[in-house]
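A.B. asks: One predicted model, sequence on top.
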Amino acid sequence: FMNCTWQAGRDAPGDAQYFLYWQNSRDDDETECELYIKDENDRHTGCRFQNVMIKDKTSYFLVNGSSKDSLIQFYDEYIKLYKI
């Protein structure tokens, strides 16, 4: 298994909700988190991955958000999971 966590932005509105997508390699489809970790306000603050196969390539992660009141800045990064 693998857990990825994040924090809401310091200026994020109360209704901000976050979503994580990842791609294990460029050959794979992008996948949304299937099991979110939630805070006391039911906001997604992490993802718990089950049965993850870590390949010797770079994986792509994207966390984006939505809010009815404002734009939420996304965060993305390429990570070599086999080096963690």
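C.D. replies: Sure thing, it's come through.

A.B. asks: use CA for all of it now, contacts and neighbours both
C.D. replies: Will do.

A.B. asks: Tell me who's in contact with the residue located most distally from the centre of the chain.
C.D. replies: Distance from the C-alpha centroid of the chain peaks at Asp69, with 21.5 Å (CA atoms, centre = their mean). Contact analysis of Asp69 by CA atoms under 8 Å, 6 or more residues apart in numbering lists Pro13.

A.B. asks: try it against this one:
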Amino acid sequence: DRETLASNVSCIVYNNSLMNCTWNQGSKAPHDTRYEMYYRQGGNISQCTSYFLDEDGRQGCHVSQIEVNAENVTICVNGSSYSTLIQAYYTDFSPWEYEIFNAPINLKVLLNLS
């Protein structure tokens, strides 16, 4: 059932190499559903080791090393439940399209009135 897969999956990239992805539980996913995230860039496949938790369990992942200017990233949010099969969610994106830049620090503006 497609309504068991994670919904509203969203990722942002920041500080040139960090990524946060979040998701909501599928509308028909049982309460005991546990989601895990995997990601692939190039030939490297990794499982998330740093999850965001809320009262319903895992709702996001922090990734500490993404290559912003390299290949696309494929995300898989896979779920498991004791009572039903949970459909996996897949998406593929270019990290530089989702990068958020830090504001500059120690910025000086000089006014030349001549």
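C.D. replies: Noted; the coordinates are in hand. Just so you know, these numbers come straight off a predicted model, no measurement behind them.

A.B. asks: Which residue range of the first structure does stretch 59-76 of the second structure align onto?
C.D. replies: The alignment of stretch 59-76 of the second structure onto the first structure (TM-score structural alignment) spans residues 45-62.

A.B. asks: measure that stretch end to end?
C.D. replies: Terminal residues of stretch 45-62 of the first structure are spaced 13 Å apart (CA to CA, to the nearest Å).

A.B. asks: what's the neighbour count on the closest residue to Leu18 of the second structure other than its chain neighbours?
C.D. replies: In space, and not counting its chain neighbours, Leu18 of the second structure is closest to Ser64: 4.8 Å by CA to CA, 6 or more residues apart in numbering. For Ser64 of the second structure, the count of nearby residues is 14 (other CA atoms under 10 Å).

A.B. asks: Same question for Tyr98 of the second structure.
C.D. replies: Applying other CA under 10 Å, I find that Tyr98 of the second structure has 15 neighbouring residues.

A.B. asks: now swap in Tyr35 of the second structure and tell me
C.D. replies: Tyr35 of the second structure has 23 nearby residues by other CA under 10 Å.
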